[in-house]
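*Asks:* Sequence isn't available, so here's the structure alone:
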């Protein structure tokens, strides 16, 4: 393995802060290195030193003369006057890139969304693109160029779950040249585990290297911490013995049992599960009662597009649900329908009497009004104490758990970084003591250490939790089940979790059909009050109509009961297929589930219509 870049006692100083302190490391051919560490700890600085765009203040960085280096920074340098084709493919002739399977894979995996009607595909101008589209365009340009050393700074930003899965697969299968290497700064732990063969942790100016991805890094770090604790304990014991000898003279030797450990098993054998699900559900039921939020036959339209189509979804106390879906499928709309912030075109929303929502949106502008306040004051303004995991914690204690140490709690809100503002926003929400917590992309701007602390806090949340995120690790860590919006207005339970969702996307089982907008009863759209003429035109309901409607109700209720039994058997088959890793069978069962959902929706619509007539 030859070195592409070597750092020898490299030092970078900013003002009075030493960002990198005499580090010696290197990147060899064939390596895929993931970089983790706290925000502001020097990860991006390290990447720029490797790229050669930042000179070191001490030591040296050595690169091979013929090594090509490409870097994805957090801000792109795309020319707004160029088309996407010019930005990504440069001067390549069509026969060159069209005949290259690797380039076609990049275009399909990253720029498929640009082919949507009205966007313009490869001929779209870069200038009007959104931030996410520009990010994907810059990443596509870099992957097409295929440099020897690929440096990526937060490559999963603006990518959804399937986009992250595609990128991981591309980097591990398409970039197979033995003379190439990859270094990626990322907070996406699933991506880190899927891609990295080595993990670097940047902390306090130093770089510690761990073999393997995120899981191996966590284990190795825990073992190092345990060994350090053992050494410290031995040193303290020696000092105590020495002091005792000075006071009393040398005591007789005593034997002590030796501490032994068998790798990970010994580290976790006495560790309880991350959360006590039964206890949390009991606590949630006490706070919420049996009813939380029910959506019954709900439809939501934006313009001429139906985002949600006759969705029925019931949330119970203590439910912990992760939501995934294709971009634009309506994930945020679904959350706003639950909270009542978006009007329903059809159906109804039922909310329990004791429900208290807290909604972490993707905006942090609400903190602008608190710019002159200290962090701890901004938290205590909401409440000074709260209950978490059955214990009372103070605002200061909770702030410390989410990364605001003693000194940082006195920082003005206006001086906080983007990640710190995100943490403060969540802190203030938790202090309101909600019993239904909704998080829309909570991982934005958070580093791995903060994400771990956030998950620890959420483990003790005794209420109903809904999370929308492209961070697969977070979804599988904090949620007990996942649901998906596949772009057809329907909500699908994912018995097989995120893996099932990715299998559906990959196998083309995602249904993308135009849903006809059905008029509401009487020809009036839901939410509009019919005028007097329209009301007078509605015919009276006869006694015969009422009797027929009641018979229809009885028929539909029996059909729904039979359907519920079929659905239960189907879920059992899906669980068996998921545990056996039979993705083909899962796709077939998912289609059957969608057909069953359609039949169920039709029956529920018939029930509602008959119930309206029967009174």
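*Replies:* Yes, it's here. Just so we're clear, the structure is a prediction, and the values are computed from it rather than from any experiment.
*Asks:* hey, let's count contacts and neighbours off CA atoms from now on
*Replies:* OK.
*Asks:* residue boundaries of the helices in the stretch 501-615 of the chain?
*Replies:* Secondary structure of the stretch 501-615 of the chain, counting by DSSP state H, counting those that start in this stretch: helices at 532-536, 543-579, 583-614.
*Asks:* what sits against residue 330?
*Replies:* Listed by CA atoms under 8 Å, 6 or more residues apart in numbering, the contact set of residue 330 reads 307, 308, 485, 487, 489.
*Asks:* before we move on, what about residue 164?
*Replies:* Neighbouring residues of residue 164 by CA under 8 Å, 6+ apart: 156, 191.
*Asks:* Mind checking what helix or strand follows the helix or strand encompassing it in sequence?
*Replies:* Secondary structure from DSSP states H and E places residue 164 in helix 161-169. On the C-terminal side of helix 161-169, the closest following helix or strand by DSSP H and E is strand 181-185.
*Asks:* Now do the strands for the stretch 401-550 of the chain: every range, in order, please.
*Replies:* 436-440, 464-468, 481-485, 491-494 (DSSP state E, counting those that start in this stretch).
*Asks:* dropping in the other structure now:
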């Protein structure tokens, strides 16, 4: 594969610290690289170095002649006096850009809800961000750098962006470098991962899941090596004296070692134990939303909502912006009163909200972290173990030195973690998380998820971070046309239903009527119109399909693990495993489509 750009012996330092030291990396045609690491370790700085926006103190960056690099950074660079159309296509005539399928796809995927003639200065921050991303993606670039592109995108927007980037270039052309905390996106798009840490860049093969597997194995090997160094020095010395050959080959992951790593790990949550603890803390009644409707003036946001929230329930809420997710959360917390119906809260319910505004920290801006924590509890029990607030802070990524830092001097991610800790120390039994992944890197998201795994209360999550939602919740609901709908098929079902809704709204009614009356076409019976025998047969088929999907899902997971752990030099073997993976994914997709059709049929 042809070389696009590279860096040799990069060195960059600021007055107080060194960011990179003697870093050498390269980007080739076909590379789709996800960049991960702790906040502040240099991920965004790396993109700026490679794009030429900043110059290194040592070493050099070289770009192959003629290579065009486009970059989306986190700063707002749009001219506020331009219209949306001018910012995206400039002065290009409409008949030209409207005839370009790439431009039409980008506009439809990112800004279809933003008026074309709106002035940039009148848009919200999230809208400006989407316009900036669209303006970049309509360009013809050989290499694209994206710094947190999923910020301000909903689940549908993130899915669209992933599909766009997968299809933007041929498999062995183009280059992508992306910094994001969205782990689903990393897995969906990237074929390599760079971890930025301790002044270096460590490359890994594969997306986020493969990176985690390799990192766990690396740490396990490092731990084993340290234990061997400390406890078996004489054996090692004897081994060395016998003239053991040097190990110069790169270590390969073995499938049995990878399986052992996973098999020895217990499930993330003991759902039975957590349910028992939640019931003892909450009783049987949590929040009952009974035939509720909410209207603001003439606009009805929610209607006919029936939801009895159980103790220990862990639920994710999906929906487009403006669908009514915040209103639904307000009903749970008591901040919103229903227009019709009623909301009943259990007597022992204590609700807390991890909001996007960090309101809990405003009054403590000038206080030190240790003083703020001391105002709460002196101990906290998690996972059956009693921990001090300092230990909890350490678990959430704070160093002992940071305990003396004023809250106002913390980074966005640190304030987010402190906010979560203060809420947990108040010991609520119903926790509402409203976009909890904002400002957190992947390691801190994993730490937060680990902490929530042992939290024995009712958890309600609204998030565009698909990985986090699927990780910490056990079921998902969506708001469609003001009504709450259960999603047994999770986020995939939500995206499929959204696509069906959009297709139905754009398809001409006449063509639909004609197609339904065409001989040979089988029109599904309306929901609820199945006879007894038909319904039983459909239920049996639905159950069988679910079992097939689950079984094939396990097979696919094992196959993906084989792919991640296979000898990367064995191209023929890798190709066979990839073909097997593709076939499994295609079969599962077909079964999921059948499952959705049956679910719709049964209502």
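*Replies:* Received the coordinates, thanks. None of these values were measured; they are calculated from a predicted model.
*Asks:* Columns distance to residue 48 of structure 1 on top of the helices of the stretch 501-615 of structure 1, output as a markdown table?
*Replies:* What follows is these, written out as a markdown table (distance: least, CA to CA, whole Å):
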| stretch | distance to residue 48 of structure 1 |
| --- | --- |
| helix 532-536 | 69 |
| helix 543-579 | 43 |
| helix 583-614 | 41 |
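*Asks:* Please identify the most buried of those.
*Replies:* Most buried of the helices of the stretch 501-615 of structure 1 by mean neighbour count (mean count of other CA atoms under 10 Å) is helix 583-614; its value is a mean of 17.
*Asks:* Kindly name the residues of structure 1 that line up with stretch 273-281 of structure 2.
*Replies:* Under TM-score structural alignment, the alignment places stretch 273-281 of structure 2 onto residues 279-287 of structure 1.
*Asks:* Please state the offset of that stretch from the chain centre?
*Replies:* Averaged C-alpha coordinates place stretch 279-287 of structure 1 at 25 Å from its chain's average position (CA atoms, centre = their mean, to the nearest Å).
*Asks:* Could you do stretch 472-482 of structure 2 as well?
*Replies:* Taking CA atoms, centre = their mean, one finds the center of stretch 472-482 of structure 2 at 16 Å from the center of the full chain.
*Asks:* So for that stretch, first residue to last residue, what's the gap.
*Replies:* This stretch, stretch 472-482 of structure 2, spans 25 Å end to end (CA to CA, to the nearest Å).
*Asks:* now do stretch 481-493 of structure 2
*Replies:* Across stretch 481-493 of structure 2, the straight-line distance between its terminal residues is 16 Å, by CA to CA.
*Asks:* All the strands of the stretch 101-250 of structure 1, residue numbers only.
*Replies:* Chain-ordered strands for the stretch 101-250 of structure 1, with DSSP E, counting those that start in this stretch as the definition, fall at 149-153, 181-185, 198-203, 206-211.
*Asks:* most tightly surrounded among those strands?
*Replies:* Ranked by mean neighbour count, with mean count of other CA under 10 Å as the criterion, the strands of the stretch 101-250 of structure 1 are topped by strand 181-185 at a mean of 25.
*Asks:* quick one: it aligns where in structure 2?
*Replies:* Mapping strand 181-185 of structure 1 onto structure 2 (TM-score structural alignment) gives residues 175-179.
*Asks:* post-alignment, that stretch versus structure 1, mean distance?
*Replies:* Average distance, stretch 175-179 of structure 2 versus aligned residues of structure 1 after superposition (mean CA distance after the TM-score superposition for structure 1): 0.3 Å.
*Asks:* From the chain's centroid, how far away is that stretch?
*Replies:* For stretch 175-179 of structure 2, the separation from the chain centroid amounts to 16 Å (computed by CA atoms, centre = their mean).
*Asks:* now stretch 403-419 of structure 1
*Replies:* Taking CA atoms, centre = their mean, one finds stretch 403-419 of structure 1 lying 24 Å from the centre of the chain it belongs to.
*Asks:* ok, residues contacting it?
*Replies:* By CA under 8 Å, 6+ apart, the residues outside stretch 403-419 of structure 1 that reach it are 39, 367-368, 370-376, 396, 399-400, 421, 444-447, 450, 453.
*Asks:* Just the buried ones among those residues, please.
*Replies:* 39, 367, 373-376, 396, 399, 421, 444-447, 450 (16 or more other CA atoms under 10 Å).
*Asks:* Just the contacts of stretch 403-419 of structure 1: which are in helices?
*Replies:* Assignment to helices by DSSP state H places the following of these there: 375, 376, 396, 399, 400, 421, 450, 453.
*Asks:* if we can go back for a sec, residue range in structure 2 corresponding to the helix holding residue 164 of structure 1, please.
*Replies:* Under TM-score structural alignment, the counterpart of helix 161-169 of structure 1 in structure 2 spans residues 155-163.
*Asks:* Would you mind getting the average deviation of that stretch from structure 1?
*Replies:* On the superposed models, the aligned residues of structure 1 are on average 0.5 Å from stretch 155-163 of structure 2, with distances taken as mean CA distance after the TM-score superposition for structure 1.
*Asks:* from the chain's centre, how far out does that stretch sit?
*Replies:* Here stretch 155-163 of structure 2 shows a centroid-to-chain-centroid distance of 11 Å under the convention CA atoms, centre = their mean.
*Asks:* now do stretch 88-100 of structure 1
*Replies:* Stretch 88-100 of structure 1 sits 34 Å away from the centroid of its parent chain (CA atoms, centre = their mean).
*Asks:* now swap in stretch 350-364 of structure 2 and tell me
*Replies:* From the chain centre to the centre of stretch 350-364 of structure 2 is a distance of 23 Å (CA atoms, centre = their mean).
*Asks:* list the buried ones in that stretch?
*Replies:* Applying a neighbour-count criterion of 16+ other CA under 10 Å, one finds 350, 351, 352, 353, 354, 355, 360, 361 buried in stretch 350-364 of structure 2.
*Asks:* The last one contacts residue 417, correct?
*Replies:* No: under the criterion of CA atoms under 8 Å, residue 361 of structure 2 makes no contact with residue 417, lying 11.1 Å away.
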